[in-house]
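1. A predicted structure for the sequence below; I have some questions about it.
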Amino acid sequence: MVEIAPCGTWSSPVGAADAAAAGGGVQWVDLHRGRPWWAEGRPDEGGRVALVRDGQDLLPPPWNARNRVHEYGGRPWAVLETPDGTRVAFTHWDDQRIYLFDPDDPRPVPITPEPGRRHGLRYADLVAGPGGREVWCVRETATGDARTDVRRDLVAVPLDGGAPRVLAASHRFMTGPRPSPDGRHLAWIGWDHPRMPWDGTELCVAEVGVPGHRVLAGGPEEAVCQVEWDGADLLVLTDPDGWWNLHRVDLAGRSVNLAPGPWELGGPVWRLGNRWFAPLGRGRHAVLRANRLAVLDERSRTVTDVDTDLPVWHAHLAAHDGVVVGSAAGPLAETAVVSLDLSTGELTAHTAQDTGVPEAYLPVPVERVFTGPDGDVPAHVYPPRNPDFTHPDHERPPYLVHVHGGPTGRSLPVLDLDIAYFTSRGIGVVAVDYGGSTGYGRAFRERLRGQWGVVDVADCAAVARALADEGTADPARLAIRGGSAGGFTSAASLTSVDTYRCGMVAFPILDLAGWTGTGGETHDFESRYVEGLVGPWPQAADRYAERSPANRVDRLAGPVLLLQGLEDEICPPEQADRFAAALRGTGLPHAYLTFEGEQHGFRRAGTIIAALQAELSFYGQVFGFTPPGVPVLELRR
């Protein structure tokens, strides 16, 4: 029997612990000798990243296959065929060194030197070097005490523990070191401040051991995001026409778009080592078109979607002998490591997909397009869903506007137990792809140039108001939530529009001036990102000050919940500390929760549980309902 009860008071089998258990996820999927390998986050093991081969853990705790390069980390492992047999190289979080071990007898030994300062040398984007005697990768070196005091090289690390040698040092940022099949050439991608890798990068090639390099593709307004060798040619994902398409480029720089079209086959390089395509042979390639698996055929110059039970694939593609391996998810299925035999259509899952939560309690996203001030605004709407409850006829549900990070990111229509935690209790969620999001071409991405804190705020508000106007959401119970850049948009919204009653702001940017290269309150990778998002510094200093939520605390539209990891180097706690201090004594209800041992984004089960329960209690106190079984969050004034 269905019970009639106010939204927010519904009991639900989706617990915060369920969301925490799902919070790790799989990543860095690959194939070796036909067997899938991957890395896997373990919230219940302190947030460490485990290394897995064909379903079997290779390294026990406390080994943690993760690194700090760009602070977001990059591909942390590679399988190598050496004169002594198969070996695995991986980066260990605690000291950031590269370790080597035999997968059949895992006893890791370090092969890079111990740095003179903690995490002073960091490595990522590991690949096998020619001959099986080296691992090639990106190396970061801390050169001073400031967060921006970092130098990067592409290096060859001998497996015998010898001194690394520099392969290239062409740009401030580099990724994708790829040795040619004959070992004579090295290809990579590089870029410099103030550009971000989705703005403009260069595809470089050099003869190994010969100084200098040539640029074959890319530029200030063209972003190469992946490169792989195919014989003597290079396969390159780049966007000279405004869309990430796959090109074939020869060593003379001649380029052919293999299947031109207004579709995105690539994505933003937030972490080093993602793979949006994998060659299948005979002119065919597995690709991701807007995160759906597809096959590109060079002869017909077509891209054909592949229908699978899990429609959303992530950028960890590998292929061998007609089998594609990666990680995929669906609206009612968590991300799993899967392999797909393209000849038979058989999809095999290598990791568990069952959350233990009956499907009837999981939200089904509805893809919609709303109208914003600058045009279309795509979004995924997650209405409340619980077979045991419905709300009274006179009540409309509260809604949370979820803002993705980046801001050069996007939302995907996949199962997210964080969202289900709210929807199964009668609270709707809408995830907005505001102007600046990826997946819709360069022109859409560049709507945010100079307009961060304006376009994103307006698009999110337009979606919220549309849901309220059509009767889907309660206009008096709208909230906004987000982390990182999403935290900025949430805070900027709460201090500039009157759409929302309250908001949750996690590990946020709050003072734009502190996020400049001279501000010292962020890491090197993004230290000049805001120049493209807001304007040149210091010429546009007034604009930075006006758009910074830290300078508009007196304009907050309603209560705010702040969440912050204390070891965050991307959005350090200094800004959240100051914002919380400014709230004290204002009379506005607020809470500020900090978490030891957490970096950017929460990885530990205890943190995820505490954050979700606090957020639900917060909404209950602001919107006027009492969620059952949740500790009451203390709000200060």
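-> All right, it came through fine.
2. only C-alpha atoms from now on, for both contacts and neighbour counts.
-> Fine.
3. in a strand, Leu167, correct?
-> Yes - judged by DSSP: H, G, I helix; E, B strand; the rest coil, Leu167 forms part of a strand.
4. next, count neighbours for it.
-> Leu167: 21 surrounding residues under other C-alpha atoms under 10 Å.
5. okay, now the one to match up with it:
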Amino acid sequence: MASTATYGSWPSPIDAALAAAHDGRPDFVGFVGDEVWWTAPRPAEGGRRALVRRHPDGVEESVLPAPWNVRSRVVEYGGQPWAGTVRADGSPLVVFCHHPDQRLYAYEPDAPDGAPPRPLTPLSPVGDGLRWVDPVLRPERDEVWCVLEEFTGPAPTDVRRVIAAVPLDGSAAEDRTRVRELSDGRHRFVTGPRVSPDGRQVAWIGWDHPRMPWDGTEVRLAGVTDDGAFTEARTVAGGPEESVPQIGWTADGHLLHVSDRTGWWNLYRTARDGGEPVALCPREEEFAGALWKIGLSWFQPLDSGLVAVVHGRGAATLGILDPESGDLADAVGPWTEWAATLAAHGTRVVGVAAGPHSGHEVVELDTCTGFARVIGAPHKDAVDPAYYPEPEARTFAGPGGREIHAQVYAPRNPEFTGPDDERPPYVIWAHGGPTGQAPLVLDLEIAYFTSRGIGVAEVNYGGSTGHGRAYRERLREQWGVVDVEDCAAVATALAAEGTADPARLAVRGGSAGGWTTAASLVHSDVYACGTILYPILDPAAWATDETHDFESRYMDSLMGPIAEVPERYRERSPLEHVDRITAPFVLLQGLDDVICPPAQAERFLARTAGRGVPHASLAFEGESHGFRRADTLIRALEAELSLYAQVFGLDRPDVPRLELRK
């Protein structure tokens, strides 16, 4: 029989170390011959990304030891960091981007001499150097084709991007001139090349400032000459107000693309004669998402002519589409969320999936039998699942009656229940992006709080993906308004219905969610405290010279061009209105963050000092945008809980006390 104890004071076996150990997910799946490979997080190894190989007997092997870190920094968010093929002798060859120096390396793990990875690309003394992403191996040319990001000066915006060919013999490792540039530099941003089955055509996606890739992109198609050059490039799909986040080729040479031309990201077959593209499964659902990383994959054509697709409204599932009939059959299994990484080989489709009771796993679907099974990174319950929350997907009413989508995680612990006359504290989680989405999956960071008696509500506020373009564009020029209002609406609704204690509501978020958190403390009196992680705090500086190139014009759509509406930037800026903050907060910042630089946090804290508002800050060396190291994750989670304990009046001797200053 469960004991009665104050919400938020319950003991729990899910400590911060356990949550940190399960942070991150497998990603960037691919086939090397018949084998499945992917990248995997290693929080205990400095937060590196390992390259994992699944042998035919099912054994998983970390291909490269620490400190090898398979992760790209192109557009800072990176993307597909590796590619592999099988040599004529049956041995694998992989090419990957190593995070510390951003060079491409080639590696033959089964080579008899056991040679380490060898560099394929040079270092550069200019700016942040040369970076590479979304590689495509072209063994018949002894090359790898990929996106080259090259800094031309010291500023974050002194950068150019092209599709380039790197020789596999290593001759470019010390000689930049040996890298062949393939695309014409027409666009500031490009994805990697997708080569037609006959090798005679190539397609890629491009876009320019001030658009973000979810605003408008173009599909470029070119011929490939006998000497491997691109020729007669032209635009065949997309446009300034049409977002195409992925392209691919069918086995018989048709170009596929996803477009939101109807207001929903649907799958199309590009017309060969330049006519209108053909919708293969027109639905008010999303068959793709926001292109935050180069090389994300929501669909994969199969040799049979069928297409594997990740689709849905809100939640995303894996389906097999017959493009001729439009029939779509979904994979059966406990997984309710599929990530934007798919690979196909013969009749096999591999992806990464999770559910409300399981973390992300590598899952394989046999399209002949319809049978799906976990083949890598299998979920294992770290504790009794009775300590996991039971999430509820809900829709709330916001200002003007607009719909707000959210996931609500009530407190749950098999050993404890709260008093009948008490309502639990709740923390409103604002996701990053803001053009992003909080998936409905098991997250031990959420369980860390719910198993202690603190509820969590993840808000997919207006501007989030998963619900069509109109829902995304609610945030256009309304950032700091719609996101703040939607989070507050969910919080107050939970309090009004008796789910949450109205006096013990908190808000937290990282990156764009850190902005929403700080803006909520400035513009709302709903919350008793907040946790601000690696935030945007000064939009005027962020719109000029205090962020990286990819998002340097993001504010044009989120707030409007700064030259036209400077007052809007000042009015919404948390930095300009720290005098309005009365609720305690903690600010957590990575010192190597070039997306949301620590300078903004430092200015914010300097203006807060001496104002009488209890607050704390923690800065973490070696952490960039988003925390990856186990020790950082532990310290950050415990600091957050200590803040809530002090503000909500909870007894939490299991975490170090966070010293709040005024």
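-> Done, it's in. Quick caveat, the model's predicted, so the values are computed rather than measured.
6. got a TM-score for the pair?
-> After superposition, the two chains reach a TM-score of 0.98 (TM-score structural alignment, normalised by the length of structure 1), with 635 aligned residues with a C-alpha RMSD of 1.4 Å.
7. pull up the distance across stretch 65-81 of structure 1, start to finish.
-> 20 Å (C-alpha to C-alpha, to the nearest Å).
8. give me the contacts around that stretch.
-> For stretch 65-81 of structure 1, the external contacting residues (C-alpha atoms under 8 Å, 6 or more residues apart in numbering) are 28, 32, 39, 48-51, 86-93, 96, 122-128, 132, 135, 139-140, 270-274, 523-525, 569-570.
9. which among those end up buried?
-> Buried residues within these, counting neighbours by 16 or more other C-alpha atoms under 10 Å: 28, 39, 48-51, 87-93, 96, 122-128, 132, 135, 139-140, 270-274, 523-525, 569-570.
10. take the residues you listed and keep only those in strands.
-> 28, 39, 48-51, 87-91, 122-128, 135, 139-140 (DSSP state E).
11. surely Pro83 of structure 1 is in contact with Pro130?
-> No - with contacts counted by C-alpha atoms under 8 Å, Pro83 of structure 1 stays clear of Pro130, the gap being 11.7 Å.
12. pick out whichever of the two has more residues nearby.
-> Shown here are Pro83 of structure 1 and Pro130; by other C-alpha under 10 Å, Pro130 has more neighbours (19 against 10).
13. now that one: how far from Leu186 of structure 1?
-> In terms of C-alpha to C-alpha, Pro130 of structure 1 sits 10 Å off from Leu186 of structure 1.
14. tell me, stretch 443-453 of structure 1 lands on which residues of structure 2?
-> Counting by TM-score structural alignment, stretch 443-453 of structure 1 falls onto residues 470-480 of structure 2.
15. over to stretch 259-271 of structure 1?
-> With TM-score structural alignment applied, stretch 259-271 of structure 1 matches the range 281-293 in structure 2.
16. ditto for stretch 382-389 of structure 1
-> So stretch 382-389 of structure 1 sits over residues 409-416 in structure 2, by TM-score structural alignment.
17. which parts of structure 2 are helices?
-> All helices of structure 2, identified by DSSP state H, fall at 16-21, 444-450, 469-472, 482-496, 512-523, 539-542, 555-558, 566-572, 598-608, 630-648.
18. and among those, the most buried is which?
-> Mean neighbour count (mean count of other C-alpha atoms under 10 Å) peaks for helix 512-523 among the helices of structure 2, with a mean of 27.
19. centre of the chain to it, how far?
-> Put simply, helix 512-523 of structure 2 sits 20 Å off its chain's centre (C-alpha atoms, centre = their mean, to the nearest Å).
20. quick check: that helix compared with structure 1, mean distance?
-> Comparing helix 512-523 of structure 2 with its match in structure 1 after superposition yields a mean distance of 0.5 Å (mean C-alpha distance after the TM-score superposition for structure 1).
21. which residues does that helix contact?
-> 429-434, 480, 483-484, 488, 507-509, 527, 529-537, 572-574, 577-578, 580-583.
22. again, but for stretch 252-265 of structure 1
-> 215-217, 237, 243-249, 276-277, 287-291, 296-298, 301-303, 439-441.
23. list the buried residues for it?
-> Buried, per 16+ other C-alpha under 10 Å, within stretch 252-265 of structure 1: 255, 257-261, 263-265.
24. quick check, Gly346 of structure 2 in contact with Gly305.
-> No - contact criterion C-alpha under 8 Å: Gly346 of structure 2 and Gly305 do not qualify, at 10.8 Å.
25. okay, these two: which has more neighbours?
-> Per other C-alpha under 10 Å, whichever of Gly346 of structure 2 and Gly305 has more neighbours is Gly305, with 14 against 11.
26. that one matches what in structure 1?
-> By TM-score structural alignment, Gly305 of structure 2 lines up with Gly283 in structure 1.
27. correct me if wrong: that match contacts Arg299.
-> Yes - Gly283 of structure 1 is in contact with Arg299 according to C-alpha under 8 Å; the separation is 7.0 Å.
28. tell me who's in contact with the residue most central in space within structure 2.
-> For structure 2, the residue nearest the mean C-alpha position is Trp292 (6.6 Å; C-alpha atoms, centre = their mean). Remark: with contacts taken as C-alpha under 8 Å, 6+ apart, Trp292 of structure 2 is in contact with 77, 213.
29. go again using 10 Å as the cut-off
-> Shown in contact with Trp292 of structure 2 (C-alpha atoms under 10 Å, 6 or more residues apart in numbering): 75-79, 212-214, 245, 433, 435-436, 550.
30. just Arg476 of structure 2 next, same as before
-> So Arg476 of structure 2 contacts 462-463, 470, 482, 555-560 (C-alpha under 10 Å, 6+ apart).
31. again, but for Ala393 of structure 2
-> 314-315, 405-409, 440, 457-458.
32. nearest to Trp249 of structure 2 among those?
-> Nearest to Trp249 of structure 2 among these is Ala315, at 26.0 Å by C-alpha to C-alpha.
33. to which residue of structure 1 is Pro434 of structure 2 aligned?
-> Under TM-score structural alignment, Pro434 of structure 2 pairs with Pro407 in structure 1.
34. ok, Leu444 of structure 2 next?
-> By TM-score structural alignment, Leu444 of structure 2 lines up with Leu417.
35. how far away is the residue nearest to that match when sequence neighbours are not counted from Gly482 of structure 1?
-> With C-alpha to C-alpha, 6 or more residues apart in numbering as the criterion, Leu417 of structure 1 has its nearest non-adjacent residue at 4.9 Å, and that residue is Ala19. In this view, Ala19 of structure 1 and Gly482 of structure 1 are 16 Å apart by C-alpha to C-alpha.
36. now do Leu494 of structure 1
-> Going from Leu494 of structure 1 to Gly482 of structure 1 by C-alpha to C-alpha gives 12 Å.
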